[in-house]
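Asks: Here's my sequence, what's the structure:
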Amino acid sequence: AAARPRALSGGQAQRVALARALAVRPGLLLLDEPLAALDAHTRLEIRAALRRHLAGFAGAAVLVTHDPLDAMVLADRIVVLENGRLVQEGEPAEVARRPRTDYVARLVGLNLYRGTARAGTVVIGDPGGDGGQRTLDTVDSLEGEVFLAFAPAAVALYRTRPDGSPRNLWWTRVGAIERHGDRVRVQLSGPPFAAVADVTPAAVAELQLSEGSGIWAAVKATETHVYPA
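Replies: Okay, here's the model as predicted:
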């Protein structure tokens, strides 16, 4: 009896498909969500293999993905589309460091606000609007319309008002709590503005964090990054 063909695993199938595509030495290679159907461990292996193959590929490669890590690891240049509109493009490091929309900021894991910089402070929000405003201190000397960003890990949470009262300090409420790798991501619902903080599981227990609970949040001026809007 003839032997039955063996079924390929997800990772094996991806390797075979890539080898076939590269065998004909194309001038253009289109990769549409190449890692989407893989489990986490296999995705790590295939991503590394794909990076090696693309490094030696003489043609142009276009990668379409919803995974920011795939884009950051595999691409030389990133083009971000939001609702069918191009909102940002540039080298991965530049996009990750200077997001220009809330959508891009979420992809690269930063808190992002737009405001007006003056004399080492940035006024967030519309002073004449109904949403109120918030002034954050920075160490940047820019003037005019700017973006201000900081990492979730830069946000410190306190059960009671901290001694010394850091300049960037506000009272807010917990909107949601979810596991994020080996950390816990805490959504701060505002006012004066929404933010995301990353803390340890031990901190969640120590601070008795739960949805709706009040909390003090602080960000050092040195942890903020300001750039032209």
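Asks: Every contact and neighbour count from this point should use C-alpha atoms.
Replies: Fine.
Asks: which stretches of the protein form helices?
Replies: Secondary structure of the chain (DSSP state H): helices at 10-23, 40-55, 68-74, 92-97, 102-108, 201-207.
Asks: this one as well, want them side by side:
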Amino acid sequence: MHNVVILPALGDNYIYLYRYDGQRVFVVDPGDAGVVLENLQKHALDLTHVLITHSHGDHSAGAKKLKAETGATIFSPDSSAIRETDCDITDGQTLALPGSPVVVIGTPGHTSSAVCYYVPAGLDRPQPLLFTGDTMFIGGCGRIIGATARDFFDSLCRLKKLPDETLVFPGHDYTVENYEFALQVEPGSKVHEKRLAELRKISKQADMVPSSIGREKRENLFMQAGSAEEFAELRRKKDIFG
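Replies: Coordinates of the predicted model:
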């Protein structure tokens, strides 16, 4: 069990509730407070912390209401943009939540201050978890905004060093589109053809996740880029593709 409740929201966003201490949970990237509050009430959960990966509204807009309704502590990498922030977090910091330490990994690229959240393996979670926001999607990555291709390439290289079994929970469902793009770049790829066929049979957005670091290293073209220049060219092509 990975203890993660997957909440599709806003069309193609993912919000995540992580149950870490009985009925206590933290939430990652609450772009829609209503979806979160509904699930807290439905399952009698106590929200203690809000973890935000970057400042864009579709990942942070619900923070203000959640803080007002639950008293949760807001962690973010950009308090200047997210005024409700209680604690500015930085690369390498460990959030010492009871029974579930969360490590902050700085991943500039999509924004200059973007982070990912890494939950190491533990007694109730045999595999580590990674919440990637818009840094890495299944089969893809976010657009370059406010940083450089070199920054983004270096950030993905950091993620590649995590254990292959790490489960990946991205901020959006662009999965089918990403594999369609991969086939445009590598026509006839049996790996991408097979995976795309599997994905097209999935009807529920929540069933698209999680992926794993190992799978992303094998199938995600952006994770396979050998240089910042190669990464930048791939991202330019993807920007045109969609």
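Asks: Got a TM-score for the two of them?
Replies: Put the two chains on top of each other and the TM-score (TM-score structural alignment, normalised by the length of the first structure) is 0.29; 124 aligned residues with a CA RMSD of 6.3 Å.
Asks: residues in contact with residue 114 of the first structure?
Replies: Neighbouring residues of residue 114 of the first structure by CA atoms under 8 Å, 6 or more residues apart in numbering: 124-125, 145-148, 229.
Asks: filter these to the buried ones?
Replies: Neighbour-count burial (16 or more other CA atoms under 10 Å) applied to these gives 124-125, 145-148.
Asks: how about CSV for those, with distance to residue 216 of the first structure added?
Replies: As requested, these are exported to CSV (distance: CA to CA, whole Å):
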residue, distance to residue 216 of the first structure
124, 18
125, 20
145, 28
146, 26
147, 23
148, 20
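Asks: Greatest separation within the contacts of residue 114 of the first structure: which pair is it?
Replies: Pairwise distances across the contacts of residue 114 of the first structure (CA to CA) peak at 13.9 Å, for the pair 125 and 229.
Asks: Residue 186 of the first structure: which of the contacts of residue 114 of the first structure is nearest?
Replies: residue 148 (19.7 Å).
Asks: residues contacting the closest one?
Replies: Residue 148 of the first structure neighbours (CA under 8 Å, 6+ apart): 112-115, 122, 224-227.
Asks: switch the cut-off to 7 Å
Replies: Neighbouring residues of residue 148 of the first structure by CA atoms under 7 Å, 6 or more residues apart in numbering: 112-114, 224-227.
Asks: Apart from its chain neighbours, what residue comes closest to it?
Replies: Excluding the flanking residues, the one nearest residue 148 of the first structure by CA to CA, 6 or more residues apart in numbering is residue 226, at 4.5 Å.
Asks: State the number of residues packed around the one you found.
Replies: 23 (other CA atoms under 10 Å).
Asks: Just the buried positions in whichever strand in the second structure runs longest, please.
Replies: Taking DSSP state E as the criterion, the second structure has its longest strand at strand 13-21. Across strand 13-21 of the second structure, burial judged by 16+ other CA under 10 Å covers 13-20.
Asks: And that strand, what does it pack against?
Replies: When contacts are defined as 3 or more CA pairs under 7 Å, 6 or more residues apart in numbering; DSSP states H and E, strand 13-21 of the second structure packs onto strand 4-9, strand 24-28.
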